[in-house]
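Enquirer: no letters, just coordinates:
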């Protein structure tokens, strides 16, 4: 098993509404058969356990969609089945993503009793006009109440904000982020708005009707303010978009970035499993109904399980690992083969090398994608 650890990701694909910027596999439906979904998740956990039994489980992550729409009994069944199959790490992290509109004190108390010990709240903005533009169903007041409920229930709470939004300037973002930091959060995920193909924002952008997006210079200034304020608040970036107090980093996401193993369970979920020395990529059927039917009919919701070659494994390790503040250790042979590109990036002040470890500098982080493209050009 890779040194990065072992986790389980479970994808709950249902939402109350589809946000215009979202390219995740999420769906709005009238009703959900929770019992059928719980049974399917249990069946998939049984299957994965046959492949990975005996491993120590470091994390469980309920993502989506909106997992906080799940019944407490569904979460409880899933976590009970997990506990039967794997040895649980003493510091097992069990995270559930939540939207402010679906946060209820009683339900959250139930999640905690079931075994959830960390919640990530999708606040996204502290401006009511911008929340509406982002397609969010909650107000700022509801979001702050939701964070309070989460913090009163769980020891570990994170929340998300999106910046580089339409018509946003540096002064307004500084004020908004300062307000967020005044709540003394342990963890913040701060994402620059990206316009993805296949989303409502993507369609508007192509038609030229998505107005007020910041240009590159303003986006760079917004990035600088983000780093400045978070460092002052002792929430440094441990990854490009994630900030945390020491010891409050997301253990589950670190499995991804450190090239650990994780089982991806649910519609469209991706996984990485090392079995008999071979690393496999797995992909679940994307449509919820199709995934559910595949689990019932074939015993597996996956539509793909492919072995990754050595080059693919290393490329992915670079792609994910350089996102981390501490960088990654790479084979000496690869460093020797790519010495020219490494030196060019180092001379530009974008990359730092110590023996076999590469890490992106502070000034390199805003152009991380270009750095990775340069390193993988050979």
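Expert: Cool, got the structure. From a predicted model like this one, the values you see are computed outputs, not experimental measurements.

Enquirer: can we go C-alpha only for contacts and neighbour counts from here?
Expert: OK.

Enquirer: which parts of the strand or helix carrying residue 342 are buried?
Expert: Residue 342 belongs to helix 339-347 when assigned by DSSP states H and E. Neighbour-count burial for helix 339-347, counted by 16 or more other Cα atoms under 10 Å, picks out 341-342, 345-346.

Enquirer: let's bring in a second one:
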């Protein structure tokens, strides 16, 4: 039986390909992603050849897979020319079989949205776009360091929805001085404009970012814990009432419109990470491994040109580590996890003596079919639940 056959715990979650385009027009002050500004421009044909080489290298390790989703993330993939996107997707299709209904998502920033370019992406094979809107008022957009204003954001949403059947956009909440009433109004407006999917993230102050320095100096004060919880509760309430319930802690969709590539992550499926700083989880003959590529774009490029790939780490994951990752990812989902799959990864079942008190306290729910999930009361303290169950 192959490593992805019916006897392997990753059997039903699919196989995805993540392509990381690391370049942005500007670096946002809250962002700790692997994104870089290159004012002199980017040699797209040279980078495309390197992506092709790394795709070929990864495909040789994962023969026979059927790609169920591709995600072009970043950075700002919408800065790429449509022919570069076409070249990337053609390379994926040249080395793996691609399912006829595969979800092909491209991230875009409103400031880089052009109707002609979007038509080019659609012709290249992209069938879903995720827009980094982040806020719907100009003052908040300026404070977040975004290059677009609200008018550009609304125009980008219209262009995306005209070009693609499936669209989503992101918003950041729990911004400094934001009140629950303000967020309720903004979120209601967002839902009026969203067709099927919203990603709603609480602002986090990440080490190494300009926001971190401002927060340390007392010049940026995010909402306190009580207000943050109130903002989270508003998010759940407003989205659920509008028919976009949370299927994952930060993601809301109409039934059937969930992001399939992201579901693959949360269901602990198998995915190739291609491009500078990309992470992957692959099942090889020796078991499940975690991969990491060289983070700096030019260093990744040089490594790929010299060695055929940019992988700098390939770590065999112990059964306990796999089970813990599965727990961390899966309990973010409203559908929860199958404890039998956890036991298959871990080599032993979840400790009932640790699970039952969480069920009794209303933090974990038992679902039909034997699955377990965090309740609405348990979701905000998910880290504590995971720590308890993984102990």
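Expert: On my side now, so go ahead. Since the model is a prediction, treat every value here as computed from it, not as a measurement.

Enquirer: got the contact list for the residue of structure 2 sitting at the aligned position of residue 33 of structure 1?
Expert: If you follow residue 33 of structure 1 across to structure 2 using TM-score structural alignment, you land on residue 43. The contact partners of residue 43 of structure 2, by Cα atoms under 8 Å, 6 or more residues apart in numbering, come to none.

Enquirer: how near is residue 43 of structure 2 to residue 382 of structure 2?
Expert: For residue 43 of structure 2, the distance to residue 382 of structure 2 equals 43 Å [Cα to Cα, to the nearest Å].

Enquirer: against structure 2, where does the helix holding residue 342 of structure 1 fall?
Expert: The aligned range for helix 339-347 of structure 1 is 352-360, by TM-score structural alignment.

Enquirer: so what touches the matching stretch?
Expert: Here stretch 352-360 of structure 2 makes contact (Cα under 8 Å, 6+ apart) with 364-366, 385, 388-389.

Enquirer: which stretches of the stretch 201-350 of structure 2 form strands?
Expert: Here the stretch 201-350 of structure 2 has its strands, by DSSP state E, counting those that start in this stretch, at 246-248, 251-253, 270-274, 279-284, 287-293, 311-316.

Enquirer: what's the most buried one of these?
Expert: Comparing these by mean neighbour count (mean count of other Cα atoms under 10 Å), strand 270-274 comes out on top with a mean of 27.

Enquirer: what stretch of structure 1 does it fall on?
Expert: Counting by TM-score structural alignment, strand 270-274 of structure 2 corresponds to residues 261-265.

Enquirer: once aligned to structure 2, how far is that stretch on average?
Expert: Here the mean offset of stretch 261-265 of structure 1 against structure 2 after fitting is 0.4 Å, by mean Cα distance after the TM-score superposition for structure 1.

Enquirer: gap between that stretch and the chain center?
Expert: For stretch 261-265 of structure 1, the distance from its own C-alpha centre to the chain's C-alpha centre is 13 Å (Cα atoms, centre = their mean, to the nearest Å).

Enquirer: what residues are up against the spatially most central residue of structure 2?
Expert: In structure 2, the residue lying closest to the centroid (Cα atoms, centre = their mean) is residue 262, at 5.5 Å. Residue 262 of structure 2 makes contact with no residue under the criterion Cα under 8 Å, 6+ apart.
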